[in-house]
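Novice: sequence and computational prediction follow.
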Amino acid sequence: MPSSRRPTYAPPKRSVRPDAPAADNTETAARAATSPKGTSGSDVITASRSIPEPSAPKQAKVEKPSGATVLAFPEPKGRRRRKKVLLAAGTVLALVAGLLAAAIYSPVLALQTIAVTGTHYVAPAQVQAALEPLRGKPLPQISDDDVRGLLGSLVQVKSISVEARPPSTLAVAVHERVPVALVKQGEQYQLVDVDGVQLATTDDPASASLPVIDGGAGAIGQDLFRATAAVLGALPADILAKLSNASAQSVDAVELKLVDGQTIVWGNASEKELKAKVLAALLKAPVDPKNPVRVYDVSVPRHPVTR
């Protein structure tokens, strides 16, 4: 008859280290006390396994070079982009500079034709003759100062406007001085502007339709002459054509005479534009044949007087 007793196995003897703490022995005794009765310590099958302690992560070995080490970093994209932009801009500028240099010194753009406009008291041929030294010079090298300097001998020319019209034409627009009065000199009459510059001469004062300044600058003095000329320069052409002469007792007492015999009391040269507008309105007003106007007083333009 088979035996009902279970085989027993002797647990492996545990080696106790000398330096093991006393708590291990105490724990063993506690286990024996709590085991079921009738069961000896040899009846308990125990198994133990040593759990390896986690090892520290391996660190990569860094070999230190014997000499100095230079680390190469990639160039930032922004810097590469700026270099490309600067290179492209430099190339464009070089091309533009080359084209400009070719245009400035190219004989293809040499001046051949001078077109003159705006002349009345000076002939276009005179302007073209004065600008003859510029012929054959490239248009980009001709400046307004060059043209102005060559036309300085023509007193009728007050200012100019220059326009280059490739390939070989220079357009010159002349702004002439405007005559405002006649000054009698001997048997002739000089046409003068507001600055007293003589623009032309004529034997027939009626052909100019301008007032005569009595005595001229030599007789009445420069100050009175300039004051009178400034007044005449503020008047429109239709009123100038109605004047017969102008005079001044002082710079504050300028008077004008109409061809019909009426007198215009102007006063000084202040508020010239306003006085000219008031005078034009008075001359256009209806005339009463029974009470004709002999004097137009615009010396105080905001309160004009007729009598």
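Specialist: Nice, I can see it.
Novice: please make it C-alpha for all contacts and neighbour counts, starting now.
Specialist: Noted.
Novice: and A171, that's in a strand?
Specialist: Yes: under DSSP: H, G, I helix; E, B strand; the rest coil, A171 sits within a strand.
Novice: that one contacts A115, correct?
Specialist: Yes: the pair A171 / A115 is scored as a contact, 4.7 Å apart, by Cα atoms under 8 Å.
Novice: check contacts around the residue lying closest to V108 once chain neighbours are set aside.
Specialist: Residue nearest to V108 in three dimensions, not counting chain neighbours: P167, with 6.7 Å by Cα to Cα, 6 or more residues apart in numbering. Taking Cα atoms under 8 Å, 6 or more residues apart in numbering as the criterion, P167 is in contact with V108, L109, A110, L111.
Novice: the third one contacts I142, correct?
Specialist: Think A110. No: using Cα under 8 Å as the test, A110 is too far from I142 to be in contact (10.1 Å).
Novice: and the two? which has more neighbours close in?
Specialist: Set side by side, A110 and I142 show more neighbours around A110, with 22 against 17, by other Cα atoms under 10 Å.
Novice: on that earlier part again, report the buried members of the contacts of P167.
Specialist: Buried members of these, counted by 16 or more other Cα atoms under 10 Å: L109, A110, L111.
Novice: helices - which of these land there?
Specialist: Members of these lying in helices (criterion: DSSP state H): none.
Novice: can I get these in JSON lines with distance to G233?
Specialist: Conversion of the buried ones among the contacts of P167 to JSON lines gives the following (distance: Cα to Cα, whole Å):
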{"residue": "L109", "distance to G233": "42"}
{"residue": "A110", "distance to G233": "41"}
{"residue": "L111", "distance to G233": "38"}
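Novice: going by distance to A23, which of these wins?
Specialist: L109 (113.4 Å; Cα to Cα).
Novice: which residues does the closest one contact?
Specialist: A103, P138, L139, P140, P166, P167, S168.
Novice: for the last one, which residues are in contact?
Specialist: Just to be clear, that refers to S168. Neighbours of S168 in contact, by Cα under 8 Å, 6+ apart: V108, L109, A110, L111, Q112, T113, L139.
Novice: make a markdown table from those residues and add distance to D146 to it.
Specialist: Formatted as a markdown table, these follow (distance: Cα to Cα, whole Å):
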| residue | distance to D146 |
| --- | --- |
| V108 | 20 |
| L109 | 17 |
| A110 | 15 |
| L111 | 13 |
| Q112 | 16 |
| T113 | 16 |
| L139 | 12 |
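Novice: try this one next to it:
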Amino acid sequence: MAGSTTEERTPRGERRQESSGPPPVRRLGRRHLRVIVVLAIALAFAGSGAFWLLYGSDLVRAEKVSVSGTRILTPAQVREAADVPLGEPLISVDTDAIASRLSRKLPRIDTVDVDRSWPHGIALKVTERTPVLLVQKGGKFIEVDDEGVRFATVSRAPKGVPALELAVSRTGSAAPSLRRFGEERLVREAVRVARAVPAAVAQTTRSVKVRSYDAISLELKDGRTVDWGSGEQGAAKGRTLTALMKAAPGARHFDVSVPTAPASSGS
């Protein structure tokens, strides 16, 4: 009896199927390859278009400069010092270089933000330094900010800004203070004191006098004086001075150099 064939050994209702054509996976891989090539070509065209738009087109070039935040300076002064390269592609304008030029040419500027304002503008947001003390030199006044920076010379004293008097002797007992700290450090200590003075007292302060690092005093517009000492413990000295002035309203001299042991005199 002849043996069973392969077809007969196959379960009923099932027949072995012969493969025809390439595997589906291979066809899918070719399809993906075509998609990737098309996308790459599209991206290349898009990239070249974006490059042309940013660097070659007249649609996004620097054409105007806006200025905000000025108080003493004028927008025209800021624009001139900024020297923005008008007509250049906006993307290639060096904003850091503009900020550097402004700080160098206009010391009155404390900080400046330089931003691109698409599609045609450069925006300059300026913050000017505020004087807290004045140094008189000849008939003019040098403005000193809250960091001790001497940033501008003006012909008229700004209203409400006290004078700085450097009465430091280069000989005698005060000389070591000058040699140790230097004039600039003493100026910064005076600024530190001026910032710590209570607002009500600051409004009536005529001058801040520096004799040495730890011998700084205030002269008020009505002739009263305050021994402040060094710039240390400024907040405590300010609170003590306010309380002392309320407790002795007729006094002419106040000493808060040691805030835990204040004194007043000269009613």
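Specialist: Looks like it came in fine. Computed from a prediction, not measured in an experiment: that's the story for all the values here.
Novice: that older thread, neighbour-wise, which one of the contacts of L109 of structure 1 leads?
Specialist: Going by other Cα under 10 Å, L139 tops the contacts of L109 of structure 1 with 27 neighbours.
Novice: surely that one touches L111?
Specialist: Yes: between L139 of structure 1 and L111 there is a contact under Cα under 8 Å: 5.9 Å.
Novice: which other helices and strands contact the host helix or strand of G218 of structure 1?
Specialist: When elements are assigned from DSSP states H and E, G218 of structure 1 belongs to helix 216-220. With contacts defined as 3 or more Cα pairs under 8 Å, 6 or more residues apart in numbering; DSSP states H and E, the packing partners of helix 216-220 of structure 1 are helix 222-233.
Novice: other SSEs contacting the helix it packs on?
Specialist: Right, helix 222-233 of structure 1 is packed against helix 216-220, strand 243-248 by 3+ Cα pairs under 8 Å, 6+ apart.
Novice: the longest one maps to which residues in structure 2?
Specialist: Right, the one you point to is strand 243-248 of structure 1. Counting by TM-score structural alignment, strand 243-248 of structure 1 lines up with residues 205-210 of structure 2.
Novice: ok, and what's touching the matching stretch?
Specialist: 161-168, 186, 190, 194, 216-221.
Novice: one more: stretch 82-95 of structure 2?
Specialist: Under Cα under 8 Å, 6+ apart, the answer for stretch 82-95 of structure 2 is 54-58, 60-65, 98-99, 101-102, 114-116, 118-122.
Novice: switch the cut-off to 7 Å
Specialist: L54, Y55, V60, R61, A62, E63, I98, R101, L102, V114, H120 (Cα atoms under 7 Å, 6 or more residues apart in numbering).
Novice: can you tell me the element the aligned residue in structure 1 for R71 of structure 2 falls in?
Specialist: Matched by TM-score structural alignment, R71 of structure 2 corresponds to H120 in structure 1. H120 of structure 1 belongs to no helix or strand when elements are defined using DSSP H and E.
Novice: can you pull out the helices in structure 1?
Specialist: Assigned by DSSP H, the helices in structure 1 fall at 23-34, 77-105, 124-130, 144-150, 216-220, 222-233, 237-240, 272-284.
Novice: which among these is found nearest to S250 of structure 1?
Specialist: Of the helices of structure 1, nearest to S250 of structure 1 by Cα to Cα is helix 222-233, at 6.2 Å.
Novice: give me the angle between the closest one and helix 272-284.
Specialist: 60 degrees (axes from the mean of the first three to the mean of the last three Cα atoms, to 10 degrees).
Novice: list the buried residues for helix 222-233 of structure 1?
Specialist: L224, F225, R226, A227, T228, A229, A230, V231, L232, G233.
Novice: so what does the fourth one match up with in structure 2?
Specialist: In structure 2, A227 of structure 1 lines up with E189, judged by TM-score structural alignment.
Novice: for V168 of structure 2, see how far away its match is.
Specialist: 13 Å (Cα to Cα, to the nearest Å).
Novice: then A199 of structure 2?
Specialist: The value you get for A199 of structure 2 to V168 of structure 2, if Cα to Cα is used, is 27 Å.
Novice: what does P176 of structure 2 give?
Specialist: Taken as Cα to Cα, the span from P176 of structure 2 to V168 of structure 2 is 10 Å.
Novice: neighbour count for the two, which is higher?
Specialist: Taking neighbours as other Cα under 10 Å, P176 of structure 2 and V168 compare with V168 leading, 20 against 15.
Novice: picking up where we left off before, list just the nearest of the contacts of stretch 82-95 of structure 2 to I142 of structure 2.
Specialist: Closest to I142 of structure 2, out of all of the contacts of stretch 82-95 of structure 2 and judged by Cα to Cα, is L102, at 19.9 Å.
Novice: the closest one reaches E80, doesn't it?
Specialist: No: at 9.2 Å, L102 of structure 2 and E80 do not qualify as touching, with contact defined as Cα atoms under 7 Å.
Novice: for the two, indicate the residue with more neighbours.
Specialist: In this view L102 of structure 2 and E80 are compared by other Cα under 10 Å, and L102 has more residues nearby, 24 against 11.
Novice: before we move on, the earlier item: redo the contacts of L109 of structure 1 as JSON lines? Include distance to A88 of structure 1.
Specialist: Below are those laid out as JSON lines (distance: Cα to Cα, whole Å):
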{"residue": "A103", "distance to A88 of structure 1": "23"}
{"residue": "P138", "distance to A88 of structure 1": "31"}
{"residue": "L139", "distance to A88 of structure 1": "30"}
{"residue": "P140", "distance to A88 of structure 1": "27"}
{"residue": "P166", "distance to A88 of structure 1": "30"}
{"residue": "P167", "distance to A88 of structure 1": "31"}
{"residue": "S168", "distance to A88 of structure 1": "34"}
